[in-house]
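[1] Need coordinates for the following:
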Amino acid sequence: MLHLRMITPPDLTETVVSLVRGTVGTTHLVVFTGAARDPAGDVVLCDVAREAADELLVELRRVRLDELGSIAVDDIDLSLSRRADRAEEEAPGEAADAVIWEQLTEATHEESTLSITYLAFLSIATMIAACGVVLDNAVLIVGAMAVGPEFGPLAGVCAALVRRAPRLAGRCLTALLVGFAVAMLATTAFSLVMDALGQFRPEMLDTPRPNTSFIWQPDSFSFVVALLAGVAGVLSLTSAKSGALVGVAISVTTVPAAANAAVALGYGEYAQMWGSVEQLLLNLAGIMVSGTLTLLAQKLLWRTQQNRMVREPGAPRAAGKG
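    Coordinates of the predicted model:
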């Protein structure tokens, strides 16, 4: 279940209440007349099943509540209510399959902002990965992949393509390109400093590295893994199972590839550098392709499921799960 808190202008309150009441899967409707001060108006609260939330949010935006008032959405971790149970049963589909597009867009917007924090995390992750590739240490590689924040903008590109939002796509692509460029330049400087301190040596890149040589020797499996990771990552975002993102992060070699390219550039090992860049691009492309296709499939399947339920004999606007 999700909890909605809305601030509505007085002349819009009845419309909002009607929309809430008319949406299958809502309950616990509360109206506080004149309670809001900034902006002034009424406060409307309700709980809604996750699988019915996107429909309600679309309708609320259609009446411009997001412009004239406000809409806030929170996850409900625990709800002990028979009415809530009934609302979830009446809502179409299953909660795990529902995509709340406004929530997805907002999440990817926040994670794809080109901020100092984003650049710092990506640069630090790439530096950790540089230590891992030079020392042929798989533990450092895994740690670096878990730290990297690049999946946010990647998911943002996927969402932007499906929702046809060019501004969001441009913002996410800028975050990716500028982020990796800054991280690789910083890591090149870091590797030269480490070389001056005697911690890195050119021959470290030439010696056999069985644990990390795959990073600059891409093959078909690199693209296959990226495709699978893109599917898993998007599903984890749309189903609110964020724990799966850790597994996605450590299954693709975007950050280690950028790190190996940066170190190889510093030592003039251009063959390794281009191989690493190819690995990086393969991973980025694979995630974006499969992530976009996954969102398109979810959108199509959800629409098909809702239409089938509505066509069932005796079904209301949205049929229950039974």
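[2] use CA for all of it now, contacts and neighbours both
    Noted.
[3] Can you point out the buried residues in the host helix or strand of residue 131?
    Taking DSSP states H and E as the definition, residue 131 sits inside helix 116-135. Judged by neighbour count using 16 or more other C-alpha atoms under 10 Å, the buried positions of helix 116-135 are 118-135.
[4] to compare against the first, here's another:
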Amino acid sequence: MLHVRVISPVDRTDEVLRIVLGCPAAVSVVKIPGAALSPQGDVIEFSLAREAANAVLEELQDLGLEDDGSISVEQIDLSISAAAVRAEEAAPGDPEDAVVWDELASRVTADTRLSWSFLAFLSLATQIAAIGVLLDQPILIVGAMVLGPEFGPVAAICFGVLRGRHALLSTAVRTLVVGFAAAITVTAACAAVSRLLGWITPAMLDDRPMTDFIAHPDRWSFIVALLAGIAGILSLTAGKSSPLVGVFISVTTVPAAGNIAVAIPLAHWAEVGASLKQLGVNLAGMIIAGIVTLLVQRLLWAHFGLKVTPVPPVQAITGSVSRGRR
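    Here you go, the predicted structure:
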């Protein structure tokens, strides 16, 4: 269940109540007249089944509450209520499968910011991957996969393409390009210093059977990228995120960046070209799979999602009082 709090101008409160009370998946409706001070207005709070969130939020946004009021949504971890159980039963599908598009937009926007923490995590992941390549140690490659934050911008690109968010799309592309460029540059500089100190040599990239796959892109690389894109999007939309999902996603990106970074100072130019191709192929596969996955989810929820049927004004006002007393 979700907890929704709406601050509504007084002249639109009745419309808000009509929308909320017209949805069988909304319960525990409370109206507090004149309680909001900034912005000024009435406060309406209610619990909402996750599966019905898109329909209700779209109706509320059509009232212009973004400009003159506010809409906030948070997850309810525990709800002990028979009415809440009935509300979830009235909504189609399963809560864990429901995609709340506004929630997804907020999440991918936050994950796409080109922050110092993003650059730091990606640089650290690339350096760990580079060490794993040099030592031919898959366990270090897995560690780099867990640390890599790069799927956030990839998901934002998928969302931006599907929803026509051009500003988000350009920001995500810039974050991805700048992030990988910075991570590879930092790691290559560290590798160059290590070569000057005699810690690493070109021969270390000649025979590494455990991590050689990183520089050999083929059709399986693209298939893995497609599967990783689907898994990543589902982990974001269905709340199934876990470290193992992160590993699966990063297997196609961070190791290739680490291989590029060490191959440059060691003058293994063939490795550089092959790893760049691997990185490009896998990013393309994830983006394609992510867009298709989001499109399928959007079509399914548009067809099977719960519709809101506003109730008459008098019933809305009476219903809000009775529900608020329960």
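[5] Please identify the helix or strand for the alignment partner in the second structure of residue 173 of the first structure.
    Under the alignment (TM-score structural alignment), residue 173 of the first structure pairs with residue 173 in the second structure. Here residue 173 of the second structure, judged by DSSP H and E, is contained in helix 166-196.
[6] Give me the mean deviation of whatever helix or strand comes next after that helix from the first structure.
    Sequence-wise, the next helix or strand downstream of helix 166-196 of the second structure (DSSP H and E) is helix 219-237. Its matched residues in the first structure lie on average 0.7 Å from helix 219-237 of the second structure after superposition (mean C-alpha distance after the TM-score superposition for the first structure).
[7] which other residues reach helix 219-237 of the second structure?
    97-100, 104, 151, 155, 240-242, 245-246, 248-249, 252, 278, 281-290, 293-294 (C-alpha atoms under 8 Å, 6 or more residues apart in numbering).
[8] Give me the distance between stretch 197-205 of the first structure and the centre of its chain.
    Offset of stretch 197-205 of the first structure from its chain centre (C-alpha atoms, centre = their mean, to the nearest Å): 37 Å.
[9] quick one: contacts of that stretch?
    When contacts are defined by C-alpha under 8 Å, 6+ apart, stretch 197-205 of the first structure is touched by residues 134-135, 191-192, 194-195, 264, 267.
[10] and if we set it to 6 Å?
    134, 194-195 (C-alpha atoms under 6 Å, 6 or more residues apart in numbering).
[11] what do you get for stretch 278-297 of the second structure?
    Residues from elsewhere that reach stretch 278-297 of the second structure (C-alpha under 6 Å, 6+ apart): 158, 217, 222, 225-226, 229-230, 233, 252-253, 256.
[12] Can you get me a residue count around residue 61 of the first structure?
    14 (other C-alpha atoms under 10 Å).
[13] That one is in what secondary structure piece?
    helix 50-62.
[14] Check the mean deviation of that helix from the second structure.
    Helix 50-62 of the first structure sits 0.7 Å off on average (mean C-alpha distance after the TM-score superposition for the first structure).
[15] Pull out the buried residues from that helix.
    Of all the residues in helix 50-62 of the first structure, those buried under the rule 16+ other C-alpha under 10 Å are 50-54, 56-57, 60.
[16] in the next helix or strand after it, what counts as buried?
    Next along the chain after helix 50-62 of the first structure, taking DSSP H and E as the criterion, comes helix 65-68. Across helix 65-68 of the first structure, burial judged by 16+ other C-alpha under 10 Å covers 65-66.
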